[in-house]
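>>> sequence unavailable; structure follows:
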């Protein structure tokens, strides 16, 4: 990377070379994990409160904890560009961004296939075309912007994929058996936590129940 002035995306401190439009785009791409965490999972808890997705988010937190433990233990330096990025005081192996996105991509893929299967093949294809290119772009952005080496992002991607698959298996073969207990617990009832994994088509189920509630004599329109 040439010694050009660097500019940070406002409020994020992800740096790219001033005037580099691709770098500017990739700087925003590298923030996708932030958008997923703050926008996706936070809004999901507020409006949906599905146990499956809540454990999905918990898995991502565990994955990031594992990443920090490994980084602290291995203490592999970032590439030489870390001086320009003011990141040399942190470690680079494995890449946390790549690990996050590949954990997300693998878990999301397995969960989507489990919920939709072969019934909604077109929806599956659209979902995959959104999540996997974004995971690869995030990985590429960390190398392009100088935050990681190629080996560091591939290590993060590999670890994220393995942890994503492993956590999906644990949640759906071990923890899911406790979902009814969590639903009926004081916590579950207070926060309206629910599990709809036993419903084949949640969208249709909610649509039909919403219509039924509107037609019911006791239905009252909110003021």
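All right, it came through fine. Everything quoted here is computed from the prediction, not taken from an experiment.
>>> going forward, measure contacts between C-alpha atoms and count neighbours the same way
Noted.
>>> so where do the helices sit in the chain?
All helices of the chain, identified by DSSP state H, fall at 21-29, 32-35, 42-47, 51-74, 82-85, 96-116, 121-144, 150-173, 179-184, 186-191, 202-215.
>>> need the ones you listed in TSV (columns: distance to residue 10).
Shown next, in TSV, are the helices of the chain (distance: least, Cα to Cα, whole Å):
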stretch	distance to residue 10
helix 21-29	10
helix 32-35	14
helix 42-47	22
helix 51-74	24
helix 82-85	15
helix 96-116	19
helix 121-144	17
helix 150-173	24
helix 179-184	41
helix 186-191	35
helix 202-215	37
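>>> what's the most buried one of those?
helix 96-116 (a mean of 23; mean count of other Cα atoms under 10 Å).
>>> for it, name the packing helices and strands.
Applying 3 or more Cα pairs under 8 Å, 6 or more residues apart in numbering; DSSP states H and E, we find helix 96-116 packed against helix 32-35, helix 51-74, helix 121-144, helix 150-173.
>>> if you set the cut-off to 6 Å instead, what comes out?
Packing partners of helix 96-116 (3 or more Cα pairs under 6 Å, 6 or more residues apart in numbering; DSSP states H and E): helix 121-144, helix 150-173.
>>> putting a second one here so we can go through both:
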């Protein structure tokens, strides 16, 4: 009995023109969705923030929607030599469109960090213009990833545009659902459930700048250490 032919795990396989620097850059941009999934997993595990888990849940739902659309529309790619499966809509474009749109909505309409802890005079809350700049950066990055799919000839332009539209649609819809869940108390009830409590999930990122809050706690620890050293020094004298 002959051995079956070997298959290729093509999650990170990208074909590009090595003599074209833009093609080379586009090949790296094609890996952005995989990098974002790894980032999602790392952030969920390290922060246990329910908001990040909700965003990732919507992201996976958007991917499932893309899978259904491709098998319903059944439109081929520009060339069958590049990529596997159907091309309409572009899953890369839909993925990054969801990510950038949901992140923008979160930063501008839900994230409202304020200081209510130890040293409120030492720090200021993240200003709106910084959140807006981060949102613009995510949108620009999404546009670059989408354009790379056209440049590498993995998709027709219309396949990318439909993917972008589907991603925005999913992001707005899921943000609306999670907003209702927040206001109705469903998210709080979810966090208080035994599995969520066992996994230590929390909901701080909506009203707390995690970087700033972590820095503030570090400053407090340093102040306590310095105070302890001074007390030990006085006792020694």
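Received it, and whenever you're ready, just let me know what you need. This one's a predicted model, so the numbers in the text were calculated from it and none came from an experiment.
>>> any idea what the TM-score comes out to?
TM-score for the superposed pair, counting by TM-score structural alignment, normalised by the length of the first structure: 0.81. Supporting figures: 202 aligned residues with a Cα RMSD of 2.4 Å.
>>> of the helices of the first structure, which is nearest residue 6 of the first structure?
helix 82-85 (8.0 Å; Cα to Cα).
>>> so how far is residue 7 of the first structure from the residue mapped onto residue 95 of the second structure from the first structure?
Aligned counterpart of residue 95 of the second structure in the first structure: residue 100 (TM-score structural alignment). For residue 100 of the first structure, the distance to residue 7 of the first structure (Cα to Cα, to the nearest Å) stands at 25 Å.
>>> cool, residue 186 of the first structure as well?
Residue 186 of the first structure is 49 Å from residue 7 of the first structure, by Cα to Cα.
>>> what does residue 78 of the first structure give?
Taking Cα to Cα, one finds residue 78 of the first structure at 19 Å from residue 7 of the first structure.
>>> middle-most residue in the first structure, spatially?
residue 104 (4.2 Å; Cα atoms, centre = their mean).
>>> what sits against the closest residue to that one other than its chain neighbours?
Take residue 104 of the first structure and drop its neighbours on the chain: the residue closest to it by Cα to Cα, 6 or more residues apart in numbering is residue 164, 6.8 Å away. Applying Cα atoms under 6 Å, 6 or more residues apart in numbering, we find residue 164 of the first structure in contact with 103, 106-107.
>>> and residue 201 of the second structure, how far from residue 50 of the second structure?
Taking Cα to Cα, one finds residue 201 of the second structure at 6 Å from residue 50 of the second structure.
>>> hang on, isn't residue 104 of the second structure packed against residue 134?
No. Using Cα atoms under 6 Å, residue 104 of the second structure makes no contact with residue 134, being 8.1 Å away.
>>> aligned partner of residue 122 of the first structure in the second structure?
Aligned partner of residue 122 of the first structure by TM-score structural alignment: residue 129.
>>> residue 77 of the second structure versus that match, what's the distance?
Distance from residue 129 of the second structure to residue 77 of the second structure, by Cα to Cα: 40 Å.
>>> do the same with residue 133 of the second structure
Taking Cα to Cα, one finds residue 133 of the second structure at 35 Å from residue 77 of the second structure.
>>> can you check residue 152 of the second structure too?
Where residue 77 of the second structure is concerned, residue 152 of the second structure sits at a distance of 12 Å (Cα to Cα).
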